[in-house]
Structures are given as C-alpha cells and as structure tokens.
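K.L.:
give me coordinates for this.
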Amino acid sequence: MEHTNEHLYFLNSLYRDFILPTILGSEDKEILYWAGKHVSRKYDLSDIDDLIEFFDMAQFGTLKVLKDKKHTAVFELSGQVVTDRLDSQSDEFSLESGIIAECLERQNGTPTEASATITKKHVVQITAQSD
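P.N.:
Got it, this is the predicted structure:
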C-alpha cells in the first residue's frame, strides 16, 4: 500500500508542481485559486470537517484549524507532503486556498477570500477572511 501512496504523491507532485505551472504560465496562481473554488463546489465541501477529510484524501497534507472566528479563520497545512513540496522549492498553495475560501463562503453565506503563507516551521498557514 505504501508503494501506491508514493506513486500517488509523485503523480500529484508532477502535475501540481511542474505540468500545471508550465501550462498556465504567469497566471497560474489566479487560475489555481479559481480551480480550487470549483473543486470545493464539485465535492460539496461546506463545512470544516469535510474540508479536513478532503485534504487528507487528496493527499494535500494535514489540515488543522488554528483559529475560527466570525470573519477570520486560520488553518495550518502540514505533514510530509507539505515538507517535501517546500523542500523542492514549490511554494504555491493557491489551489488549497481557493478550496478553503469557497468552503467557508458556502458555510457562512458571505464572500470569503483566502491566502497562504509559509511559516518558519516549514508549514503553510492559510488565512481566510469573510466580509
């Protein structure tokens, strides 16, 4: 089973960190963010528990809620997948940010935007702001 996970990780990384940016060019961040919003709708992600399960299933890493207030939510994305991506100079997490933004927008019924930053601890922090 672990061998299969390694292959899945490699394919994910190949598509995500090499092929898509090559195809999308300078617009990759905006397009991946938009695509993330559509992924969230397609898989009907409308609460944080679904979001956490989806990130695990998609092998995006371990998603944890650090803060969940009325207009702001902060998530931490970590794990070996994230560490490996960061080690290979892949610091693009717009797809994940779009998925989170759309999920929270659907959950709260208010426009929501999210963005990712990389912390010194080699994890990704995604902050979502609602109107």
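
K.L.:
when you work out contacts or count neighbours from here on, use the C-alpha atoms and nothing else.
P.N.:
Fine.

K.L.:
now the residue nearest in space to the middle of the chain. Nearest residue, chain neighbours left out?
P.N.:
Taking CA atoms, centre = their mean as the criterion, E96 is the residue nearest the geometric centre of the chain, at 1.7 Å. Nearest residue to E96, sequence neighbours excluded (CA to CA, 6 or more residues apart in numbering): G36, at 6.2 Å.

K.L.:
just the buried residues of the helix or strand containing that neighbour, please?
P.N.:
Using DSSP states H and E, G36 sits in helix 28-42. Burial within helix 28-42, assessed by neighbour count using 16 or more other CA atoms under 10 Å, is assigned to 28-29, 31-40.

K.L.:
re earlier: gap between the residue nearest to E96 and T112?
P.N.:
Using CA to CA, to the nearest Å, G36 is found at 13 Å from T112.

K.L.:
now for these two: what residues contact both?
P.N.:
Contact criterion CA atoms under 8 Å, 6 or more residues apart in numbering; residues shared by G36 and T112: E102.

K.L.:
quick one: the helices in the chain?
P.N.:
2-14, 20-24, 28-42, 48-57, 80-87, 94-108 (DSSP state H).

K.L.:
another one to check against the first:
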Amino acid sequence: MSQRLYEQLLHDSAGLPQSVLRDVLIPAVLDKETDGILYWAGKDLARQFPVESTSSIVALFDQLGFGHLKLKKQTSKQQIWLLDGQLVTDRLTLPRPNFTLEAGFLAQQIELQTNATTEAQVTEQKKNMVEILVQHNIKDSASDIEPVEFLQLETPQTDDAE
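P.N.:
Below is the predicted model:
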C-alpha cells in the first residue's frame, strides 16, 4: 500500500478498517473475480436483510454505510438509481472503485419485493455519484423465492423539542 492510498483511506468517511477490507483486501484476494463475487455477495446480503418498500431500501442503504440512494427514474421494466454521499465520493477517488456489491444488493431487494427476476449493473461512475440500472421482468417469476419475512427498520428519532 502506498503512502498516498494509506492517507486517503485513513481519512475516508468509512474509516480505515472498512476501507482497507472493501477496497484493498477483497480485490487483492478475488482479483478478476471481484465484480462477480461481490455482486452475488450483495444479493445474498439482501436476502438476509429483506425490506418491503423503496423507502426502506433507501434507509437500509444509509444504515449499511453504502451511501445515499435515490430513485431517479422508473418504468415497468427498469429503474435507474443514483448512489451518492461522502462515502461514495471518497470511494470514487480510489484507483478502482467497485460498486457491484451495492448493485447486487439492490437487485435482490427489488426481486424480493416484485417476485420478478431482477438484475442490476453500474452504468455510470462520476466524480461524486454512481448510477445503477435495475432491470426486471414481471412475466418471469423468480422461482427460487421462498416466503419472505421483511425487516421492520428502526429509524432515528428526531427531537422536535429542541
């Protein structure tokens, strides 16, 4: 690891331990398989943390430290999501930022909610934003879906008395 990368990760909003694990160790171990394995790991993670609504996906992305997620556009067959925030901006300055974990997680959440076969891919990475395209086929039911018990997310309480 270079001094520059060390300092960048040390001051990253995710913190050094998470940044080293996610953006240094995993790609070093997985090499060319990083994209595929992280995508399927994201899908598996979503099956462990299923939520029942778009707003819950957005909240869970924040809680998991993936970044701030926003639905930009939606049609009957696809959705375009934007992922941003300081964590995303910090990661985008790294030599090879990878957001396939987030794409897989998002694809599986949508699949669990719609019961339609769903895939996602990162379509654009800009200076401070990542675009994820989610495509699903309502006519193609996800055959391996077992009954899902959706999580009830805890949301931070705001103190209006202040």
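
K.L.:
if we can go back for a sec, from the buried residues of helix 28-42 of structure 1, which single one is nearest F54 of structure 1?
P.N.:
S40 (9.3 Å; CA to CA).

K.L.:
can you pull the contacts of that closest one?
P.N.:
46, 98-100, 102-103.

K.L.:
report the two of the residues you listed separated the most.
P.N.:
Farthest-apart pair in those is S46 and G98; separation 13.0 Å (CA to CA).

K.L.:
quick check on those two: which one has the bigger neighbour count.
P.N.:
G98 (28 against 18; other CA atoms under 10 Å).

K.L.:
map the more buried one across to structure 2 for me.
P.N.:
Under the alignment (TM-score structural alignment), G98 of structure 1 pairs with G104 in structure 2.

K.L.:
separation between its match and G15 of structure 2?
P.N.:
In terms of CA to CA, G104 of structure 2 sits 23 Å off from G15 of structure 2.

K.L.:
returning to that earlier point: out of the contacts of S40 of structure 1, which is nearest to T72 of structure 1?
P.N.:
Comparing those against T72 of structure 1 with CA to CA places I100 closest, at 11.9 Å.

K.L.:
my read: that closest one touches A128, true?
P.N.:
Yes: counting by CA atoms under 8 Å, A128 is a contact partner of I100 of structure 1 at 7.5 Å.

K.L.:
now for these two: what residues contact both?
P.N.:
Both I100 of structure 1 and A128 are in contact with A114, where contact means CA under 8 Å, 6+ apart.

K.L.:
looking at these two, which is more packed in?
P.N.:
Set side by side, I100 of structure 1 and A128 show more neighbours around I100, with 32 against 23, by other CA under 10 Å.

K.L.:
who's in contact with K67 of structure 1?
P.N.:
K67 of structure 1 makes contacts with 73-75, as judged by CA under 8 Å, 6+ apart.

K.L.:
quick one: which of those is most hemmed in?
P.N.:
Comparing the contacts of K67 of structure 1 on neighbour count, F75 comes out first with 21 neighbours (neighbours: other CA under 10 Å).

K.L.:
residue in structure 2 paired with that one?
P.N.:
By TM-score structural alignment, F75 of structure 1 lines up with W81.

K.L.:
and the gap between its match and K72 of structure 2?
P.N.:
Taking CA to CA, one finds W81 of structure 2 at 5 Å from K72 of structure 2.

K.L.:
try I132 of structure 2
P.N.:
10 Å.

K.L.:
try D31 of structure 2
P.N.:
32 Å.

K.L.:
now L92 of structure 2
P.N.:
20 Å.

K.L.:
which one of these two has more residues nearby?
P.N.:
Each of L92 of structure 2 and K72 has its neighbours counted (other CA under 10 Å); L92 has more, 20 against 12.

K.L.:
hmm, back to that, please tell me I have it right and the match of F75 of structure 1 contacts L69.
P.N.:
Yes: between W81 of structure 2 and L69 there is a contact under CA under 8 Å: 6.8 Å.
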